[in-house]
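Asker: here's a sequence, model it:
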Amino acid sequence: MRKVLYILGQLDDEDIEWLARKGRRFQPAPGATLIREGTPVGELFFVLSGEVVVCVSGIGEVARLGRGEVVGEMSLIDSAPPSATVEAAAGALILGVDKRDLQARLNDNPGFSGRFYKALAIFLADRLRNTTQRMNARGGLAAGAVMEDELDEGILDALSLAGARFEHLLARLSDHREHGV
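Answerer: The predicted structure is shown next:
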């Protein structure tokens, strides 16, 4: 759930409302492909519940990501195709945000753009730091390895608010579904 906390910790309430309005909530069939290695991604995906499985050609499963994880964010940073395939596991509930809608908001709203890219930069720096630590500690990166680590103090301040925003996003999506929106 750490990734969504980085992102929602930087966004404001209006940004969360926008995600709830623009996002497409869906429950893919088990094994359904959300992202295919080497194929451009059309959406940014938030895992609302359940899990997704990340696989890399020639290696196999490298991770299982659960509630609060975000996938497809790298495609917003550069135009390189995805380096992994992401498939839904049984019971996954996903929020997909169309990349074109997201790009339009990034272009039209400088405040959102700054907050969003800062969140991605914080997350990607943390991911690189953790990967490097795991590789150094183990002489290589083991699939599914989890490194216990500490969060930067500046990030800790935003975590509680980010958790509340994630719960608000889930509630808003539930309201949309119940009212046929």
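Asker: for the rest of this, base every contact and every neighbour count on C-alpha atoms.
Answerer: OK.
Asker: what's the following helix or strand after the longest helix belonging to the chain?
Answerer: Looking across the chain with DSSP state H, the single longest helix is helix 110-138. Using DSSP states H and E, the helix or strand that follows helix 110-138 towards the C-terminus is helix 153-178.
Asker: any idea which residue sits dead centre in this structure?
Answerer: With distances taken as CA atoms, centre = their mean, V70 lies nearest the centre of the chain, 1.1 Å away.
Asker: how about it, what does it touch?
Answerer: V70 sits next to K3, V4, L44, F45, F46, V47 when contact means CA atoms under 8 Å, 6 or more residues apart in numbering.
Asker: and it, how far from D98?
Answerer: 13 Å (CA to CA, to the nearest Å).
Asker: for the comparison step, fold the sequence that follows:
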Amino acid sequence: MAEELDPEKLGSLNRLESLSQKDLKKVVSRGSHVRLPANWSLIWEKTPGDKAYLIVEGEVSVRKNKQEVTRLGPGDVIGEMAIVGHKLRSASVVSLTPVEVVHFTKEALTSLLDEVPAFGDALRGTTEDRLGAPAE
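Answerer: Alright, predicted model coming up:
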């Protein structure tokens, strides 16, 4: 059984600090709290967007064609671009350290975007930072 994540821990993360306690609880309840070891492949390039992760602790490497393009950490969301854009994954993601994440299915993430507008805003902010331009 997965250990439960305290919503207050999410509230201290970059981008999520503006979410209310009620919204944080909803985000936590829709995902699964998971701890993964270093060198774990969370997402694979050119696969369907079926899941996303919110990084709570640790660092990951985002890689295109096996070359690292960036590193992400606490407060960042990975895997959302393929879900929102209805496209195949544009990159692979591998943990560089042990990581603590909240795992969301495609369905859970999609419903959260509608039900918790502040979470959608945080997600778009992460995407915009990664792409260097506003998300559509």
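Asker: TM-score of the superposition?
Answerer: Here the TM-score for the pair of chains, by TM-score structural alignment, normalised by the length of structure 2, is 0.72; 121 aligned residues with a CA RMSD of 2.4 Å.
Asker: for D13 of structure 1, grab the count of nearby residues.
Answerer: Neighbour count of D13 of structure 1, defined by other CA atoms under 10 Å: 13.
Asker: related to what we said a few turns ago, mind telling me what the residue nearest to the centre of structure 1 corresponds to in structure 2?
Answerer: Aligned by TM-score structural alignment, V70 of structure 1 pairs with V77 of structure 2.
Asker: where's its match relative to V99 of structure 2, distance?
Answerer: 13 Å.
Asker: any shared contact partners between the two?
Answerer: I55.
Asker: quick revisit: which of the contacts of V70 of structure 1 still touch in structure 2?
Answerer: Retained in structure 2 (both residues aligned by TM-score structural alignment, their matches' CA atoms under 8 Å) from the contacts of V70 of structure 1: L44, F45, F46, V47.
Asker: G9 of structure 1: which of the residues you listed is nearest?
Answerer: F46 (14.6 Å; CA to CA).
Asker: please look at that closest one and G72 and confirm they touch.
Answerer: No. With contact defined as CA atoms under 8 Å, F46 of structure 1 does not reach G72; the gap is 9.0 Å.
Asker: which of the three states applies to Y6 of structure 1?
Answerer: helix (DSSP: H, G, I helix; E, B strand; the rest coil).
Asker: one more: R25 of structure 1?
Answerer: strand.
Asker: so what corresponds to it in structure 2?
Answerer: Using TM-score structural alignment, R25 of structure 1 sits opposite H33 in structure 2.
Asker: how about the aligned partner of E43 of structure 1 in structure 2, nearest residue that isn't a chain neighbour?
Answerer: In structure 2, the residue equivalent to E43 of structure 1 is K51, according to TM-score structural alignment. Sequence neighbours aside, T105 is the residue nearest to K51 of structure 2 in space, at 4.5 Å (criterion: CA to CA, 6 or more residues apart in numbering).
Asker: which residue in structure 1 lines up with that neighbour?
Answerer: In structure 1, T105 of structure 2 lands on D98 (TM-score structural alignment).
Asker: check the contact between that match and L19; I expect there is one.
Answerer: No. D98 of structure 1 lies out of contact with L19 (CA under 8 Å); the separation is 10.0 Å.
Asker: no further queries at this time; thank you.
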